[in-house]
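> Got a predicted structure here, sequence first:
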Amino acid sequence: MTDWPYPRWVAHRGAGKLAPENTLAAFRLGAEHGYRMFECDAKLSSDGVVFLMHDATLDRTTNGSGVGGERPWGELAQLDAGGWHSRRYAGEPLATLQGLARWCIANGHFFNIEIKPTPGAEKLTGEVVARQAAQWWAGHTPPLLTSFKPESLQAAMDTAPHLPRGLLLDTLWKGWLETALSLECQAVVCNHALWDQSSVTQAKSAGLKCLSYTVNDEWAAQRLIDLGTDGIITDRVDLFAPT
């Protein structure tokens, strides 16, 4: 990728905490607040459908229970993924990556898809997410694929090397920069507190973009802007006017 097409501001899981995360209702609400780029979490059902969910288990964000990746899509599709949030969203279904792609392309939006595998499915999830993203976004600005799991990013690179990738970090562990470069990443996505002048300089000197999660305070956002970072993922779609 020679040009970086993505806007600075990214809505976390669709609309932060204002709507049930990772549902189409959340992405629509984030768009109503002016956001053009969204972050989501993608994992596999037991029969290979890519659906959106952060947790390994269904309990927190649906009326189901158990490990989501162990259930077939036909069962997952029947779950209520909105009632936990508020009565307004009761009955909102889980979203699929295919449905998300249709909505994204129809509206000209951008996406950061975090590959969030069920434990033990890191490689397979990276492969399937990359394959489907390459298929459904063909001819359009591709989503940025990110993961905390290097093996998922490696599988994505092997499957669809033209899709941009980013390494997610919750600590600056030894070898993080070398790993990002070996995976031919275009970006590093850090817990915002990890960025300082030294780490930003290291990443940018290596040709990497610097993105941050999850930034919900004005002082933190201004610090990152002053450091010259490139992307801010936020829950506060109601606070920050995207640019």
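Noted; the coordinates are in hand.

> C-alpha only now, for contacts and for neighbours.
Noted.

> From the chain's centroid, how far away is stretch 159-168?
12 Å (Cα atoms, centre = their mean, to the nearest Å).

> What are the contacting residues of it?
Contacts to stretch 159-168, defined as Cα atoms under 8 Å, 6 or more residues apart in numbering, come from residues 1, 127, 130-131, 134, 142-150, 153, 157, 180, 183-190.

> Scan this protein for its longest strand.
When the chain is parsed with DSSP state E, its longest strand is strand 37-44.

> Packing partners of it?
When contacts are defined as 3 or more Cα pairs under 8 Å, 6 or more residues apart in numbering; DSSP states H and E, strand 37-44 packs onto strand 9-11, strand 50-52, strand 110-115, helix 122-136.

> Please name every helix or strand in contact with the last one.
Counting contacts by 3+ Cα pairs under 8 Å, 6+ apart, helix 122-136 packs against strand 37-44, helix 97-107, strand 110-115, helix 150-159.

> Next, the angle helix 122-136 makes with the longest one.
To tie it back to what came earlier, the one meant is helix 97-107. 30 degrees (axes from the mean of the first three to the mean of the last three Cα atoms, to 10 degrees).

> what residues does stretch 187-204 touch?
146, 165-172, 177, 180, 208-215, 220, 224, 227-229.

> Next step: the residues you listed restricted to strands.
Per DSSP E, the subset of the contacts of stretch 187-204 in strands is Thr146, Arg165, Gly166, Leu167, Leu168, Leu169, Lys209, Cys210, Leu211, Ser212, Tyr213.

> Widest-spaced pair of the residues you listed?
Within these, Arg165 and Tyr213 form the most distant pair, 15.9 Å apart (Cα to Cα).

> Included below, for side-by-side comparison, is a second structure:
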Amino acid sequence: MKLRLPKIISHRGAAGHAPENTLVGIRKAAELGATWVEFDVKLTSDGIPVLFHDDTLNRTTDGAGLVAEHTFAELQGLDAGGWYDTKFTGEKIPTLDNALATAAELGLGCNIEVKPSENREEETATVVAQKLTDKANTAGPPLLMSSLWRSVLEILQATLPAIPRGFVVREIPDDWHSVLDRSDCVSLHAGEWDLSKDKVAMVHEAGYKLFAFTVNRRRRAEKLFSWEVDGLFSDNPERIG
């Protein structure tokens, strides 16, 4: 399974320039010259995959409460842009379908990070996998799946074996190699603060790619690239590119 990714992937759309996990953010990433974007996906209460990072609505919308306790129709009544800047007021929470169509239109690859709400790991992975299976015969962007949840990766491996997978970790755990092997992953996505030259070499020696998140300072990017990390996730891809 081959994975060709750029050195820099625009994080949560283009979170340094537009509200995260929105269509305007994805469009901004393309405008900045990014060729790939990363975004987070979880389910509404009625099982619709939408782009959203937090478990709660409070930080990035004018709503409150758990995403998982709201229907898609209810979420569409919220403003997902005004919190960032008033010029984005009225921006909606997009569906996974919306995001993939926009990325395809712009020629962007997509790293879909499956980020389930509590106790919805299996359901979220299964719904996302089915959504992508249904689209298998239609033109769409190149994809990389990823998740912090090991059970999610195992389901994706079983249901979407042709789409590459990455294991997301804040800090590299002792059993990282067995997790990647068991889920047939191609990459490890680690918090940049936890990396060292030796850790990068360790991952490469095991035959995996290593991507670091979230890197917004050029000097740090240069250091990580000197250690030969394969790529970085950045809110400001133009700043470190």
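Good, I have the coordinates. Treat the numbers as computed from the prediction; the structure is a model and nothing was measured.

> returning to what we had before: could the helices and strands packed on strand 37-44 of the first structure be laid out in TSV, adding distance to Ser86 of the first structure and mean neighbour count?
Compiled in TSV, those are given as follows (distance: least, Cα to Cα, whole Å; neighbours: other Cα atoms under 10 Å):
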stretch	distance to Ser86 of the first structure	mean neighbour count
strand 9-11	20	28
strand 50-52	19	25
strand 110-115	25	25
helix 122-136	30	21
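
> Which of these sits closest to Ala101 of the first structure?
Across those, closest to Ala101 of the first structure is helix 122-136 (Cα to Cα), at 6.3 Å.

> mean distance, the longest strand of the first structure to its aligned residues in the second structure?
Following the fit onto the second structure, the mean deviation recorded for strand 37-44 of the first structure is 0.5 Å by mean Cα distance after the TM-score superposition for the first structure.

> Can you tell me the SS state at the residue nearest to Glu92 of the first structure when sequence neighbours are not counted?
Of all residues not flanking Glu92 of the first structure in the chain, Gly82 sits nearest, at 4.7 Å (Cα to Cα, 6 or more residues apart in numbering). Judged by DSSP: H, G, I helix; E, B strand; the rest coil, the three-state class of Gly82 of the first structure is coil.

> ok so, going back, so which of the helices and strands packed on strand 37-44 of the first structure is nearest Glu21 of the first structure?
Of all these, strand 50-52 comes closest under Cα to Cα, at 8.9 Å.

> what's the closest one packed up against?
Partner elements for strand 50-52 of the first structure (3+ Cα pairs under 8 Å, 6+ apart): strand 37-44, helix 97-107.

> can you list contacts of stretch 103-123 of the second structure?
Stretch 103-123 of the second structure is contacted by residues 26-27, 30, 34-43, 53, 55, 67-68, 100, 124-125, 139-149, 151-152, 155 when judged by Cα under 8 Å, 6+ apart.

> what does stretch 65-73 of the second structure give?
Leu43, Thr44, Ser45, Asp46, Ile48, Asp55, Thr56, Leu57, Asn58, Ser117.

> picking that back up, in TSV, list the ones in strands among the contacts of stretch 187-204 of the first structure along with neighbour count and distance to Ser86 of the first structure.
As requested, those are exported to TSV (neighbours: other Cα atoms under 10 Å; distance: Cα to Cα, whole Å):
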residue	neighbour count	distance to Ser86 of the first structure
Thr146	28	29
Arg165	27	34
Gly166	29	33
Leu167	26	33
Leu168	24	30
Leu169	19	31
Lys209	20	36
Cys210	25	34
Leu211	26	31
Ser212	25	28
Tyr213	20	25
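
> Which single one of these is nearest to Pro7 of the first structure?
Once Cα to Cα is applied, the member of those that ends up nearest Pro7 of the first structure is Leu211, at 11.0 Å.

> wait, isn't that closest one in contact with Ile225?
No - applying Cα atoms under 8 Å as the test, Leu211 of the first structure and Ile225 come out as separate, 10.5 Å apart.

> picking that back up, adding distance to Ala95 of the first structure, write the helices and strands packed on strand 37-44 of the first structure out as TSV.
Listed next are these as TSV, based on distance: least, Cα to Cα, whole Å:
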stretch	distance to Ala95 of the first structure
strand 9-11	16
strand 50-52	6
strand 110-115	13
helix 122-136	14
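
> Of all these, which one is nearest Leu94 of the first structure?
Across those, closest to Leu94 of the first structure is strand 50-52 (Cα to Cα), at 6.7 Å.

> and Gly82 of the first structure, what does it touch?
By Cα under 8 Å, 6+ apart, the neighbours of Gly82 of the first structure are Ala19, Pro20, Thr23, Thr61, Thr62, Tyr89, Ala90, Gly91, Glu92, Pro93.

> and if you look at Leu51 of the second structure?
Taking Cα under 8 Å, 6+ apart, we find Leu51 of the second structure in contact with Asn21, Thr22, Phe39, Asp40, Val41, Lys42, Ile93, Pro94, Thr95, Leu96, Ala99.

> Of those, which are still contacts in the first structure?
Comparing the contacts of Leu51 of the second structure with the first structure on both residues aligned by TM-score structural alignment, their matches' Cα atoms under 8 Å, the contacts found in both are Asn21, Thr22, Phe39, Asp40, Val41, Lys42, Ile93, Pro94, Thr95, Leu96.
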